[in-house]
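Student: sequence below, structure please.
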Amino acid sequence: MKIAGIRAAVPSRTVTNRHIEDMVAEHSTELGERDLREALRRVSFFLTYSGSRERRWLSDGEVPFDLLSQAVSEAIAEAQLQRSEIDLIVYTGVDRGFLEPAMAYLIGAALGMPQAHCFDIVDACMSWTRAAFVVSSLLSTSQYRNALIVNCEFNMRTDGRVNPRCFRLGNVDEVEWNLAAYTLGEAASATVLVRDDTRLWEFHFRSEAQYSDLCSVPLDAYMGYCVPQPRLGRNGPNYFHSFASEMFRVGKPHAIDIFNRLSVPHEEIKAIFPHAASMQAWWEMGTKLGVQDKIQSIYPDLGNLVSASVPVALARAREAGSVREGDQLAGWVGSAGMSFASFAFAL
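Tutor: Predicted structure coming up:
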């Protein structure tokens, strides 16, 4: 399987860490002055320590589908394909406009690929990686030749899964499960993958479902679909929560182990593309493996792009020329669930 085209589109509004602190202060009207100062101190420390500086959000007049359409058009053009040649569309990620039908059908209909087979893959920040694994298996069967993986992650809009609930703190303790929300950026990506039997991808996955309550976006009737846990639904139905510090603590050993499963020698890897949840955490893990200098982090400038983290970083590196055709690359992802993955491929 070969990446024939990969493009990303980010919105125009730049949001700094100071903007985040101002939003917390504006919406947390239930906090007294002393508690608000402590909450803002914790937010500032976490953002600075993690390596966050800014992120991009939708500006007035911008809509997710326009940015996705731009990314799709550019990726298909880069792949030198006609839209009629796309056999399969897979929509991935957390943010979406429809639960039914699959988002992929709406994209195929609107963007001139109505006959492409369509389905969605939902696996939190792991979604793009999981989709790449599924697509690689399908392309190897010869049933498909050209596939398109797309995602929109625009969770920070006013009616999104984060804003404004995660900024409206009722007490200082709520900072703990809302910190991850303050790191989120927005983006759309499109990846064209074509069958190429000379380019084999290596994937490794690991699941640790006992940590599934650490990060979630529950729906309205979620209590009837699970065994209730104290940490589930901390911000109520339809809103994001994440115990980020604990996820990093319990996840680091699993992430290191999954990367070590790659058969490609570390010294042969040109660049590593991680899930952009924290620059500091990935640097610490990379240092333990001696690969920290290979990690391509978009986190300081674009924030945590959820399932779009890896494809956006790949697209930017390819466009900048820091990676070129033939380079040996790797992906490294940790996600809610919890799940962990590493993969390697030649560009």
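
Student: rest of the way, CA atoms for contacts and neighbours
Tutor: Will do.

Student: how about residues contacting stretch 2-16?
Tutor: 53-59, 62, 67-68, 70-72, 74-79, 186-196, 199, 311-312, 314-316, 346-347 (CA atoms under 8 Å, 6 or more residues apart in numbering).

Student: what comes up buried for that stretch?
Tutor: Residues 2-11, 15-16 are the ones in stretch 2-16 that count as buried (16 or more other CA atoms under 10 Å).

Student: just the ones of the contacts of stretch 2-16 in helices?
Tutor: Among the contacts of stretch 2-16, DSSP state H puts 67-68, 70-72, 74-78, 311-312, 314-316 in helices.

Student: give the ChimeraX command for selecting the buried subset of those residues.
Tutor: A single ChimeraX command selects the buried members of those (16+ other CA under 10 Å):
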select :67,68,70,71,72,74,75,76,77,311,312,314,315,316
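
Student: return the closest of the ones in helices among the contacts of stretch 2-16 with respect to residue 103.
Tutor: Residue 103 lies nearest to residue 68 out of the ones in helices among the contacts of stretch 2-16, by CA to CA, at 12.1 Å.

Student: please tell me how far the residue lying closest to that closest one once chain neighbours are set aside sits from residue 308.
Tutor: The spatially closest residue to residue 68, leaving aside those adjacent along the chain, is residue 188, at 5.2 Å (CA to CA, 6 or more residues apart in numbering). Computed as CA to CA, to the nearest Å, the residue 188 to residue 308 distance reads 7 Å.

Student: one more to put side by side:
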Amino acid sequence: MKFLAIEHSFPSRRVTNDHVLKEVREANAAHLTEAELATVEELVRACFTASGTTVRYHRAAGESASELATDAGRRALDASGLDALDIDLLLYVGIGRGVAEPASATTFQDLLGLRRATAFDILDACASWIRALHVADAFLRTGAYRNIMIVNAECNASDIYRYELRSLEEFAHWHPTLTIGEAATATILTAHRNGADEEEGFEASFRTWGEKRDLCFVPMANFGAYFGKEVDVAGTLRPLQFVSFGLSLMEFGTRKLIEHYRDLPRFEEFKADLVFGHSASDGAGRHVVEACGIDADKYRFDHRNHANTVSASVPVSMSEALKSGELAEGDRVLLMAASAGVTTALAKFTYHGR
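Tutor: The predicted model follows:
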């Protein structure tokens, strides 16, 4: 599998921790005591320190998710040397979406002018982009499609950000909201036609613990009819309100990701030159690489640069690494992610670019 392009777009509004803390204080001043406000601020600062959160990017007035993703898609086409009519499959992998149906991929098939492409969505929370790589690789190996584009528009902050904390009891499932950033990405893949041997081929492994789906979710209006599980959430669930028991999710997800990696020695034996992970927390990422015996200098800690950009985390990081020259032709790449669901994902490949 060959990467013809990986491009990303950030919205223009740079949001600092100080801005978030100011908004939290203002949103809660009327119903929390001064002592409670001080406790909330102390806890939020501690979470930012543990995760390495510094800034995140959110849309300014007039900026739209579709425009950000379309911009990334057009730049990916330019970088790839392909015409829009050369793309024959579009996969949309963002959690961010405006409709339950049809597939959000149809929006970008239209906006990017991919008239010869069929299009559908792949959704597995923050692991969605890695899932799409796995699907794309299978299609390319069989020759079902020649050129595949993967797009996401993780621009959820204006929908899910809630500075108001109705009670201190909500803190456990509320605070991860404050670390969500926004980004859009577009990746273009084609088959590697130069006789790559098995060692250079793409390989992925996924594991899922559905019983832990209540650790992190975004409910819809008909949530109760479909979730099939009682949830212990302080306060009232609201449609599109992000719920994430961050500490429990990180503990379970990182433990299972470490076990997953250790259970498959071929991923360790691969000896990656660069490791990219989901940017939910730099602290969690550091714990994973230390437990797995991975050289921390090979891992990109990107939460500090743009916070948690959900399924865009890995392609954003790879796009930046390509632009800086850190990722180059022939590098051996390992992807690692723990995602809501809970899903753990591993992928390895030798990077081949245009």
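
Student: hmm, back to that, intersection of neighbour lists for residue 188 and residue 308 of structure 1?
Tutor: Residues touching both residue 188 of structure 1 and residue 308 (CA under 8 Å, 6+ apart) are 151-153.

Student: ok, and the most crowded of these?
Tutor: residue 151 (32 neighbours; other CA atoms under 10 Å).

Student: that one: what's it in contact with?
Tutor: Per CA under 8 Å, 6+ apart, neighbours of residue 151 of structure 1: 68, 91-93, 128, 188-190, 307-308.

Student: farthest-apart pair in those, please.
Tutor: Longest distance between any two of the contacts of residue 151 of structure 1 is 14.8 Å, between 68 and 128; criterion CA to CA.

Student: chain neighbours aside, what residue packs nearest to the most centrally placed residue in structure 2?
Tutor: Geometric centre of structure 2, nearest residue: residue 311, 2.1 Å, by CA atoms, centre = their mean. With CA to CA, 6+ apart as the criterion, residue 311 of structure 2 has its nearest non-adjacent residue at 4.1 Å, and that residue is residue 126.

Student: correct me, but that neighbour touches residue 310?
Tutor: Yes. With contact defined as CA atoms under 8 Å, residue 126 of structure 2 and residue 310 form a contacting pair (5.0 Å).

Student: what touches both of these two?
Tutor: Common neighbours of residue 126 of structure 2 and residue 310 (CA under 8 Å, 6+ apart) are 95, 278.

Student: give me the number of residues near residue 220 of structure 2?
Tutor: Around residue 220 of structure 2 there are 15 residues (other CA under 10 Å).

Student: show me the strands in the stretch 101-250 of structure 2, by range?
Tutor: With DSSP state E, counting those that start in this stretch as the criterion, the stretch 101-250 of structure 2 has strands at 118-121, 147-154, 183-190, 203-208, 216-217, 243-244.

Student: quick one: which of those is nearest residue 265 of structure 2?
Tutor: Closest to residue 265 of structure 2 of the strands of the stretch 101-250 of structure 2 is strand 203-208 (CA to CA; 12.2 Å).

Student: now that closest one on structure 1. Mean distance?
Tutor: Superposing on structure 1 places strand 203-208 of structure 2 at an average distance of 0.7 Å from its equivalents, by mean CA distance after the TM-score superposition for structure 1.

Student: for that strand, which positions count as buried?
Tutor: Using 16+ other CA under 10 Å as the test for burial, strand 203-208 of structure 2 gives 203-206, 208.
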